[in-house]
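*Asks:* sequence? don't have it. structure:
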């Protein structure tokens, strides 16, 4: 007994179903991998944006630190001048009292 449908025997239909199933699996795998690759690309883009932001923040902070260092240098210079004046005034006051 030989069963046929649309000109193909049962074993031939089994082969066709197996081939179509395999192709369907490959297409499903491609779709899944594409989804994974898109998620990975989005994660890389987010990481890249974060790193770019950190680099910019670092540049801003470096500029601020440089500005603060400059201000500190000015204050140190002013403090030295102030200390010299105080020392000179102390000498003048104490030497003046000793002379009297």
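*Replies:* Yes, it's here. The structure presented is a predicted model; accordingly, all values stated were derived computationally and were not measured.

*Asks:* from here on, contacts and neighbour counts on C-alpha atoms
*Replies:* Fine.

*Asks:* near residue 71, how many other residues are there?
*Replies:* For residue 71, the neighbour count with other CA atoms under 10 Å is 12.

*Asks:* ok, second structure coming up, stack it against the first:
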């Protein structure tokens, strides 16, 4: 006596389960082979983006410091120019604009 379940015999069900399991395993292996390198690439890209962000922040700080130093130099140059003009006036009797 053969038993049927939903119109299929037990050996047919066993075949379907075996085929389904094999296909599932094959799909899982293919997905792993495709997705693992993709995940690694995304991780590397994230690290690169973070490094670029850090570099950008460092560069912004450096630029700010350079701008501050530049402003200091301009201020010092103005003071020197005023001293030079004062000395020219004192030594040569020159006034500003001559």
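*Replies:* Done, it's in. Just so you know, these numbers come straight off a predicted model, no measurement behind them.

*Asks:* can you give me the strands in structure 1?
*Replies:* 4-5, 8-9 (DSSP state E).

*Asks:* residue 90 of structure 1: which of those is closest?
*Replies:* strand 8-9 (117.3 Å; CA to CA).

*Asks:* which position in structure 2 aligns with residue 38 of structure 1?
*Replies:* In structure 2, the residue paired with residue 38 of structure 1 is residue 43, using TM-score structural alignment.

*Asks:* and that match, what does it touch?
*Replies:* By CA atoms under 8 Å, 6 or more residues apart in numbering, residue 43 of structure 2 lies in contact with nothing.

*Asks:* so how far is residue 49 of structure 2 from it?
*Replies:* Using CA to CA, to the nearest Å, one gets 10 Å for the distance from residue 43 of structure 2 to residue 49 of structure 2.

*Asks:* cool, residue 61 of structure 2 as well?
*Replies:* 19 Å.

*Asks:* and if you look at residue 24 of structure 2?
*Replies:* Residue 24 of structure 2 is 36 Å from residue 49 of structure 2, by CA to CA.

*Asks:* repeat that for residue 59 of structure 2.
*Replies:* 15 Å.

*Asks:* cool, residue 21 of structure 2 as well?
*Replies:* Taken as CA to CA, the span from residue 21 of structure 2 to residue 49 of structure 2 is 41 Å.

*Asks:* same check on residue 73 of structure 2?
*Replies:* Note on residue 73 of structure 2: its distance to residue 49 of structure 2, by CA to CA, is 36 Å.
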